[in-house]
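**Student:** Could you work out the structure for the sequence below:
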Amino acid sequence: MSKRRKELPVVGWRELVHLPELGLHEVPAKIDTGARTSSLHGQVVEEFERDGEKYVRFSVEFPEQKVRQICEAVHVDIRGITSSNGEKQRRYVIKSPLRIGDLEFRAEISLADRSDMKFPMLIGRSSLRRRFVVDSGHSWLQTDGREAVKGHKP
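**Tutor:** This next block holds a predicted model:
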């Protein structure tokens, strides 16, 4: 293993993450190196422009955490993204600061209907690359998420 890799923080297969610009904190997220793009459970309400820049307004709802709110973010693109069941979907992609543990960085995040998923957020390999090493045998290595996800089955 290279020296550089040893210096990277280690994440487990699930972590609590923060999206500070969106006002979302302690969001349970699954770490998924098989997915390229990170995704967030969100439903687009409208597109609009502010100061010549494209934005998207969307709603997020995490019933287990009793969170429901409207968020706004810079709208980067609409892309064809292959879902976990292999279907290609057209999704809005936003760019927003994402914090995992003590590390905060700007990440591209697709907005998807994750209501049937166990985690409202998925962290893909583009967000992990050159920032973290994944230990799939452990959970909550950057944050203690046991209390935040009571009732969640691993």
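**Student:** C-alpha from now on. contacts and neighbour counts both.
**Tutor:** OK.
**Student:** so where do the strands sit in this protein?
**Tutor:** 10-11, 14-19, 24-31, 38-41, 43-50, 53-62, 67-82, 88-100, 103-112, 121-123, 133-134 (DSSP state E).
**Student:** now the other sequence, so there's something to compare against:
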Amino acid sequence: MKTFDHLSVIGLREWIGLPELGISQVMAKVDSGAKTSALHASDIETFERDGKTWVRFTAHTGTRAKLRGKRCEAELVDFKRIKSSNGHIQERRVIRTPLVLGDRCWLVEFTLTCRKDMRYRVLLGCTAMLDGQLVINPGTRFVQDKPQTSQFPQG
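**Tutor:** Down below sits the predicted model:
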């Protein structure tokens, strides 16, 4: 049997941090069936800064019962056509920002989309898992410690 010594194990739910967006902790749903990661965002607007296109948005990190929003800015890196779980195709704005999971940090692309009807405000897709060298133990949740974003750059 092969072993995966260099890979970190995660559960189906994990706490992550997005330090450049000023988000120290948010619960993420791990979804190996989704290629791209997604962040619940509203009030999305584009603007120019230093000749580049940026987006300003409200990132939602709370629960449906306890709403919390944070105004964020990030450089726009792409537009992607995404087929949502209900089969609808949407064109979404894409940002790239550092993600902290446990004691590790790496760049992850997130599409900005409305996830207000979803239980989790962040979806961690398989591209982020591959880039972070992660494997999922589907019988577990919250395997990694809560992120310590103070050791990484803040936005």
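**Student:** rewinding a little: pick the most deeply packed of the strands of structure 1.
**Tutor:** strand 121-123 (a mean of 27; mean count of other Cα atoms under 10 Å).
**Student:** So which elements touch that strand?
**Tutor:** Judged by 3 or more Cα pairs under 8 Å, 6 or more residues apart in numbering; DSSP states H and E, strand 121-123 of structure 1 is in contact with strand 24-31, strand 38-41.
**Student:** In TSV, list these along with distance to residue 107 of structure 1.
**Tutor:** Formatted as TSV, those follow (distance: least, Cα to Cα, whole Å):
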stretch	distance to residue 107 of structure 1
strand 24-31	14
strand 38-41	8
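**Student:** Looking at these, spot the one closest to residue 48 of structure 1.
**Tutor:** When these are compared by Cα to Cα, strand 38-41 sits nearest residue 48 of structure 1, at 19.8 Å.
**Student:** Need the residues that contact the closest one.
**Tutor:** 60-61, 107-115, 120-127 (Cα atoms under 8 Å, 6 or more residues apart in numbering).
**Student:** before we move on, what about stretch 103-117 of structure 1?
**Tutor:** Contacts for stretch 103-117 of structure 1 (Cα under 8 Å, 6+ apart): 37-44, 91-99, 120-121, 127.
**Student:** mind listing what residue 8 of structure 2 touches?
**Tutor:** Counted by Cα under 8 Å, 6+ apart, residue 8 of structure 2 has contacts 133-135.
**Student:** gap between it and residue 103 of structure 2?
**Tutor:** 10 Å (Cα to Cα, to the nearest Å).
**Student:** so residue 28 of structure 1 touches residue 118, yeah?
**Tutor:** No: at 9.1 Å, residue 28 of structure 1 does not count as touching residue 118 under the criterion of Cα atoms under 8 Å.
**Student:** check contacts around the nearest residue to residue 139 of structure 1 once chain neighbours are set aside.
**Tutor:** Nearest non-adjacent residue to residue 139 of structure 1, counting by Cα to Cα, 6 or more residues apart in numbering: residue 12, 4.3 Å away. By Cα under 8 Å, 6+ apart, the contact list for residue 12 of structure 1 reads 31, 134-142.
**Student:** Swap in 7 Å and give it another go.
**Tutor:** 134-141 (Cα atoms under 7 Å, 6 or more residues apart in numbering).
**Student:** and which of those is nearest to residue 69 of structure 1?
**Tutor:** Using Cα to Cα, those come closest to residue 69 of structure 1 at residue 140, 25.2 Å.
**Student:** Alignment lookup: that closest one to structure 2.
**Tutor:** Using TM-score structural alignment, the equivalent of residue 140 of structure 1 in structure 2 is residue 142.
**Student:** For residue 20 of structure 2, see how far away the nearest residue to that match once chain neighbours are set aside is.
**Tutor:** Here the nearest residue to residue 142 of structure 2 in space, its sequence neighbours aside, is residue 14; by Cα to Cα, 6+ apart that works out to 4.7 Å. Distance from residue 14 of structure 2 to residue 20 of structure 2, counting by Cα to Cα: 19 Å.
**Student:** what do you get for residue 146 of structure 2?
**Tutor:** From residue 146 of structure 2 to residue 20 of structure 2 the distance is 17 Å (Cα to Cα).
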